[in-house]
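Colleague: Quick one, what's the 3D model for this:
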Amino acid sequence: MSSTIEAFLKPHQHDIGNLIVRRVLPSAAVRTVGPFIFFDHIGPATLMPGVGIDVRPHPHIGLATVTYLFEGAIMHRDSIGSVQKITAGDVNWMTAGRGIVHSERTPDEERATGQKMHGIQTWVGLPTKDEEVAPSFEHHAAATLPQIDRDGVKLRVIAGSAFGQTAPTVTFSPTLYVAAEFSADSAVTLDTEHEERGVYLLEGDLSVDGSVLPEGQMAVLKTGFPVDLRSTNGAIAMVLGGAPLDGHRFLEWNFVSSSREKIEAAKIAWSEQRIGHVPGETEFIPLPPPRP
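Modeller: So this is what the prediction gives:
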């Protein structure tokens, strides 16, 4: 292992029926990378005509959810009235703050025709002072996100700042989130702008300062060292990180908070259906039973 790599993280794989989801964060070795608390790799998968994703309305507090797709489309609806279809290259950033409810489903058109699905969903923890902000939602189309072409590597800045560019996505703390597509025999240097950094390889081959990064794993990098990312045959990777969270975060079901009491209050509020409702939807995911 390179001296600039802190750890390699292997995912836990979950079959959710129509899709395989690989969860890399949180892990036993590394709980967070910058403000990123959750990191899920969805697919790749082919959904046949008539088959789709149906994530029923469910709540969040104390975090932002971030969706980025390489293939496919998802329809987002939430309790503040947002209705937004996301397609490949766009970003959906939903700030839960003190509480929001949302659903994610395959749009009608794509459900009828079938589609390929491949993407990343993450949770970003909010600083303690922002955990109770009003919930909000923003969508940025692919064309509005900074794209940098550097030595055969296409870099799209999804959120925060990187490689001299800043995304329009509103963030609450220093954030690094970039989609990187490497052509054959290409390389790029990741600088030390951000304190915590990770690199996840979706597909292809990638070395991190000469150490091979296995497909489907994340390399967590040591602080303060520039790192050489290099591909021989081409690759797709995500670069993520930023400033560490300001203290410990409790995580239970879909809730994140610096306060255990706030999570318990949110659980009661959801069981009593007081967090919110998605207009036009009557289904919801109930609070899971307590663990034995």
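Colleague: contacts, neighbours, all on C-alpha from now
Modeller: OK.
Colleague: what's the spacing between stretch 154-170 and its chain's center?
Modeller: Centroid separation for stretch 154-170 versus its chain: 15 Å, with CA atoms, centre = their mean, to the nearest Å.
Colleague: Can you mark which positions in that stretch are buried?
Modeller: Counting neighbours by 16 or more other CA atoms under 10 Å, one finds that the buried residues in stretch 154-170 are 154-163, 166-169.
Colleague: which residues touch that stretch?
Modeller: Defining contact as CA atoms under 8 Å, 6 or more residues apart in numbering, one finds that stretch 154-170 is touched by 91, 93, 138, 140, 144-149, 171, 174-182, 190-191, 193.
Colleague: did I read that right, G216 in a helix?
Modeller: No. Assessed by DSSP: H, G, I helix; E, B strand; the rest coil, G216 does not belong to a helix; its assignment is coil.
Colleague: Here is the second sequence; please produce its structure so I can put it next to the first one:
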Amino acid sequence: MTQNTVKRAGKSHFVNMGPIRLRQPFPTQHIEMIDPFILLHHYGPYDISEANNPFDLGPHPHRGFEPVTFLVQGEQLHRDSLGHESVVKAGDVQWTTAGRGIIHAEGPTKDLVRKGGTIEGIQLWVNLPSDKKMIPAKYQHAKSEEFNETISEDKKVTTKIIAGAHEGFYGKFATQTSVNAFMIQAKAGGKDIIHFDKSHQGMLYLLKGTASINASETLELDKNQLLEFNQDGNGFSIEAKTDSTLLFLSGEPINETVATYGPYVMNTQTELLEAMRDYQMGKMGFLPVN
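Modeller: Modelled structure (predicted):
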């Protein structure tokens, strides 16, 4: 294996989004995007109760990209204008293709709010190329136990294949572009090698713990939580210093101009204006407040 060298390492700073405080490893002033990935949010862990429920996102639209939710703790209710309503539990993933437009809502289930508990997750925005930005919307949901997994030789590292392929095993989701998404659970002392295609832009995000990458870079909470790789190899090595959780993402760059405004990711400002108009006219569908 030829190791991918590290292009840059970044801290995952906290940002405020209304009542929500969450980590945003990108975009930042240093990392605008990691093509084809537009945005990464790490929300929680939040203590949820009837007296405290900051993560309740009412109906809102999207167009031109794929919002993906990896739920780490708790359970969320998803509803959308296509008629889907599903409970997403810890370890589950939902992959939405917004395409020409979808309205969805998500937040802790009423049962979690009533009983009290913790919620934590990742929201990722995957760009769509210009010829797919106006395709019909689609929703996919897979449960934790449905994903294929690979296990390291030392039995200490488990890699859950969400999308793409690894070591001959395939992800659960049909993606619109060539993308890998792996959730990695590593026990202290565990070692493994992750391979990916040289044509992909690759990155690694640490949710929990401390891990050494390529025996040279260290990922640690509140220090360096994000590594972006150069396209000069076909993989990297991991050694967990403590029990660790990491999200690996890679994708073939789209290499197109990106225009964003709020919940829309298009190629031009005109297309953004059209998206706002279409939403106001009801062309993205309707979803009542629950």
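Colleague: Of the contacts of stretch 154-170 of the first structure, which count as buried by neighbour count?
Modeller: If you count burial by 16+ other CA under 10 Å, the buried members of these come out as 91, 93, 140, 145-148, 171, 174-182, 190, 193.
Colleague: Need the counterpart of A159 of the first structure in the second structure.
Modeller: Aligned counterpart of A159 of the first structure in the second structure: A163 (TM-score structural alignment).
Colleague: now its match, nearest residue through space, not along the chain?
Modeller: Nearest in space to A163 of the second structure, with sequence neighbours left out and distances taken as CA to CA, 6 or more residues apart in numbering, is G171 at 3.9 Å.
Colleague: mind listing the helices for the first structure?
Modeller: 108-113, 260-271 (DSSP state H).
Colleague: Can you check which part of the second structure the first one sits on?
Modeller: Following TM-score structural alignment, the aligned partner range for helix 108-113 of the first structure in the second structure is 110-115.
Colleague: And that stretch, what's buried?
Modeller: For stretch 110-115 of the second structure, burial by neighbour count (16+ other CA under 10 Å) applies to 112-113.
Colleague: average distance between it and the first structure?
Modeller: With the two structures superposed, stretch 110-115 of the second structure lies on average 0.8 Å from its match in the first structure, counting by mean CA distance after the TM-score superposition for the first structure.
Colleague: Give me the residues contacting that stretch.
Modeller: With contacts defined as CA under 8 Å, 6+ apart, stretch 110-115 of the second structure is touched by 48-50, 53, 74-75.
Colleague: Turn these into TSV, columns for neighbour count.
Modeller: As requested, the contacts of stretch 110-115 of the second structure are arranged in TSV below (neighbours: other CA atoms under 10 Å):
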residue	neighbour count
I48	20
S49	18
E50	11
N53	17
G74	22
E75	25
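Colleague: So E120 of the second structure versus P263 of the second structure, what's the distance?
Modeller: Taking CA to CA, to the nearest Å as the measure, E120 of the second structure and P263 of the second structure are separated by 21 Å.
Colleague: Give me the aligned partner of G64 of the second structure over in the first structure.
Modeller: Across the two structures, G64 of the second structure finds its equivalent in G62 of the first structure, going by TM-score structural alignment.
Colleague: does that match really touch E131, like I thought?
Modeller: Yes. G62 of the first structure is in contact with E131 according to CA atoms under 8 Å; the separation is 4.6 Å.
Colleague: Looking at these two now, which is surrounded by more residues?
Modeller: Neighbours were counted for G62 of the first structure and for E131 using other CA atoms under 10 Å; G62 has more, 32 against 23.
Colleague: Check the contact lists of G62 and E131 of the first structure and give me the overlap.
Modeller: Counting by CA under 8 Å, 6+ apart, the contacts common to G62 of the first structure and E131 are 97-98, 257.
Colleague: So which of the residues you listed is the closest to G34 of the first structure?
Modeller: Checking those against G34 of the first structure with CA to CA, the nearest one is S257 at 15.7 Å.
Colleague: Residue in the second structure paired with that closest one?
Modeller: Aligned counterpart of S257 of the first structure in the second structure: M266 (TM-score structural alignment).
Colleague: Its match: neighbour count?
Modeller: Residue neighbour count, defined by other CA under 10 Å, stands at 25 for M266 of the second structure.
Colleague: quick one: it from S86 of the second structure, how far?
Modeller: Summarising the geometry, the distance separating M266 of the second structure from S86 of the second structure, computed by CA to CA, is 28 Å.
Colleague: Over to I184 of the second structure?
Modeller: The gap separating I184 of the second structure from S86 of the second structure is 25 Å, by CA to CA.
Colleague: ok, now which ones touch the alignment partner in the first structure of E228 of the second structure?
Modeller: Aligned by TM-score structural alignment, E228 of the second structure pairs with V220 of the first structure. By CA under 8 Å, 6+ apart, the contact set of V220 of the first structure is 5-9, 33, 197-199.
Colleague: what's the answer for R31 of the first structure, then?
Modeller: Going by CA under 8 Å, 6+ apart, R31 of the first structure touches 25, 37.
Colleague: one more time with 10 Å, if that's ok
Modeller: Listed by CA atoms under 10 Å, 6 or more residues apart in numbering, the contact set of R31 of the first structure reads 24-25, 37-38, 249.
Colleague: Among those residues, name the buried ones.
Modeller: 24-25, 37-38, 249.
Colleague: Which of those fall within strands?
Modeller: For these, membership in strands holds for 24-25, 37-38, with DSSP state E as the criterion.
Colleague: Determine which two of those residues are furthest apart.
Modeller: Using CA to CA, the pair of those lying farthest apart is V24 and I37, separated by 9.8 Å.
Colleague: if I line the two up, what does D78 of the first structure land on in the second structure?
Modeller: Alignment of D78 of the first structure against the second structure is given by TM-score structural alignment, with D80 as its counterpart.
Colleague: so its match touches Q140, yeah?
Modeller: No. The pair D80 of the second structure and Q140 does not pass the contact test of CA atoms under 10 Å, sitting 11.6 Å apart.
Colleague: anything in contact with each of the two?
Modeller: In the contact map built from CA under 10 Å, 6+ apart, the residues linked to both D80 of the second structure and Q140 are T96.
Colleague: Report the contact partners of P174 of the first structure.
Modeller: Residues in contact with P174 of the first structure, defined by CA under 10 Å, 6+ apart, are 34-35, 159-161, 193-195, 241-245.
Colleague: residue in the first structure matching T97 of the second structure?
Modeller: Under the alignment by TM-score structural alignment, T97 of the second structure pairs with T95 in the first structure.
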